[in-house]
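Chemist: I'll drop the sequence and a predicted model, then ask my questions.
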Amino acid sequence: MSQPSLAGYIIKRPWLKKMMMPVANWYANAAGYRKLGLKADDLIPEESETVLLALKRLPPKEAYDRVYRLRRAFQDDVQYLSPIIREIEAEARERADLESLAIKKK
């Protein structure tokens, strides 16, 4: 994760920090992950080698807490995309079966 950040610039200027805090709080609440009990770093995809290595270096307590937060969030979450994914997979299987169908003449 190497995106540019203005955090250092804003934190060094108390007047700017005071002005930006309501916007930051609004954004964090609008993102929705806090309502599920997650932290921002819990949303980092585990697909890169760097993130996997960082997860291995977590202290045991923090690693356990992270897994607990993720499991709780998944249990409280509502599936909205999974049913559609299953439907598309079923259609793909049916299409593959129909395309591989061989017609025999008697």
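Modeler: That came through fine.
Chemist: switch to C-alpha atoms for all contacts and neighbour counts from now on
Modeler: Will do.
Chemist: Pro72: which element?
Modeler: Wrong residue type there; residue 72 is Arg, not Pro. When secondary structure is defined by DSSP states H and E, Arg72 falls within helix 60-76.
Chemist: try it against this one:
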Amino acid sequence: MWPLDPSQKEVLTFAIRCRILTLTLQVLTRLLGSSTPIVYWFPAYLLQSQEPLLRSVDTVPEKFAENSPPGQKTPRNCILKLLYNWKACSPVTRCILGYFLTYWLLGLLLHCNFLPWT
């Protein structure tokens, strides 16, 4: 079962260690991402403190109706409101939304192709 050549044993040992490390990292990132709310609290805090569009949602709801696509109702979800008003968002909001959208899209594409994605 085990190869007799020492270099093949080293390659096999290296491959096994890489696989264990990969599995450990995937499990740890999934565990931290699903059970640690700090990862989501910080971007939420930044969005609430840095984004003027979110502060004006309750006071001026008509502001979102002006910039939404024609013939479409104004969404009640704050994230959709920010996406509809992408150009009016602050740079911090664009970075946060861009990160989460990219992470979601890459995870969707890689998972569907049976590639490792955490």
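Modeler: Nice, thanks for sending it over. Note that this is a predicted model, so its numbers are computed, not measured.
Chemist: superposed, what's their TM-score?
Modeler: Here the TM-score for the pair of chains, by TM-score structural alignment, normalised by the length of structure 1, is 0.28; 46 aligned residues with a Cα RMSD of 3.8 Å.
Chemist: one step back: from the contact counts, what lies against the helix holding Arg72 of structure 1?
Modeler: The helices and strands touching helix 60-76 of structure 1, judged by 3 or more Cα pairs under 8 Å, 6 or more residues apart in numbering; DSSP states H and E, number zero.
Chemist: which parts of it are buried?
Modeler: For helix 60-76 of structure 1, burial by neighbour count (16 or more other Cα atoms under 10 Å) applies to Arg66, Arg69, Leu70, Ala73.
Chemist: considering the residues you listed, which is situated nearest to Ala31 of structure 1?
Modeler: When these are ranked by distance to Ala31 of structure 1 (Cα to Cα), Ala73 comes first, at 13.9 Å.
Chemist: coming back round to it: next helix or strand past the helix holding Arg72 of structure 1?
Modeler: Past helix 60-76 of structure 1, the next helix or strand by DSSP H and E is helix 82-99.
Chemist: for that following helix, name the packing helices and strands.
Modeler: Using 3+ Cα pairs under 8 Å, 6+ apart, helix 82-99 of structure 1 sits against no helix or strand.
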